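>>> got a structure for you, letters missing:
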């Protein structure tokens, strides 16, 4: 199942030279894992709440591959270039399959919580 790496970078600038180097090198760390950027600092239009900063979304073939990339020597080598200069949160999350059904998901949540309908 597809997985995603999501970074909410709350402080996006001014950029340190290390961040430029990180950006120049990250694609080479993703390629061996079949990963690709889906969102990389695009325009954000907040519809609800507050969203300070920017968003990065990377697609991976699976959660296992996403973990392998994050823990890889190539990524670990460049990680401090970003981490030392940008404030944010980074998560890995599993996607849903093509057969995902929100109503069925709601029914499962209701049943697990003991709520009937």
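Thanks, I have the structure now. Just so you know, these numbers come straight off a predicted model, no measurement behind them.
>>> CA only for contacts and neighbour counts going forward, please
Fine.
>>> what comes into contact with the longest helix along the chain?
Longest helix in the chain by number of residues (criterion: DSSP state H): helix 17-30. Under the contact criterion CA atoms under 8 Å, 6 or more residues apart in numbering, helix 17-30 has outside partners 36, 69, 74-75, 78-79, 81-82, 85.
>>> narrow these to those in strands?
With strands taken from DSSP state E, the overlap with the contacts of helix 17-30 comprises residue 36.
>>> just the buried residues out of the contacts of helix 17-30, in PyMOL syntax.
This is the PyMOL syntax for the buried subset of the contacts of helix 17-30, where burial follows 16 or more other CA atoms under 10 Å:
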select buried, resi 36+69+75+78+81+82+85
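>>> list just the nearest of the contacts of helix 17-30 to residue 96.
residue 36 (17.6 Å; CA to CA).
>>> was I right to think that closest one contacts residue 61?
No: counting by CA atoms under 8 Å, residue 36 does not reach residue 61; the two are 9.7 Å apart.
>>> take the one below as the second:
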């Protein structure tokens, strides 16, 4: 199942040579794991609430590939270039399967909530 690495980044307005180097080298760390950018450097449109900075979304064939990329020597070497210059959080999350219907999730959650109350 497709998995995503999502980063919420702050203090992204003043890139420097380390950030440029990170950006120039990151794709080569993603390629062996089938990673590709889905969102990067896009202008945000705040609809509800205030978003504190930028967002990056990278897709992978599955969560194992995402972990393989993040744990790879090549990416571990780049991490300090990002963390010395940008604050933020990074998460991995699996996508939903083809044909996903949120009403089935609601039914499961309703049943679980009913068991918890009983």
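Received it, and whenever you're ready, just let me know what you need. Note that the coordinates shown come from a computational prediction; the quantities given were computed from them, not determined experimentally.
>>> let me know the closest of the contacts of helix 17-30 of structure 1 to residue 13 of structure 1.
residue 85 (8.9 Å).
>>> residues contacting whatever residue of structure 2 lines up with that closest one?
Aligned against structure 2 by TM-score structural alignment, residue 85 of structure 1 finds its counterpart in residue 85. By CA under 8 Å, 6+ apart, residue 85 of structure 2 lies in contact with 11, 15, 18-19.
>>> rerun at 6 Å
For residue 85 of structure 2, the contact set (CA atoms under 6 Å, 6 or more residues apart in numbering) is empty.
>>> repeat that for the one 4 residues further on.
Residue 89 of structure 2 is in contact with 7-8, counting by CA under 6 Å, 6+ apart.
>>> so where does it fall, helix or strand?
strand 87-94 (DSSP states H and E).
>>> can you tell me how far residue 73 of structure 2 sits from residue 30 of structure 2?
Relative to residue 30 of structure 2, residue 73 of structure 2 is positioned 12 Å away (CA to CA, to the nearest Å).
>>> give me the more crowded residue out of these two.
residue 30 (23 against 11; other CA atoms under 10 Å).
>>> how many neighbouring residues does residue 38 of structure 2 have?
Count around residue 38 of structure 2 with other CA under 10 Å applied: 12.
>>> just the helices in structure 1 please.
Assigned by DSSP H, the helices in structure 1 fall at 17-30, 63-71, 73-83, 102-113.
>>> pull out the buried positions in the first one.
This points to helix 17-30 of structure 1. Buried residues in helix 17-30 of structure 1 (16+ other CA under 10 Å): 18-19, 22, 29-30.
>>> now that helix on structure 2. Mean distance?
Helix 17-30 of structure 1: mean distance to aligned residues in structure 2 after superposition is 0.5 Å, counting by mean CA distance after the TM-score superposition for structure 1.
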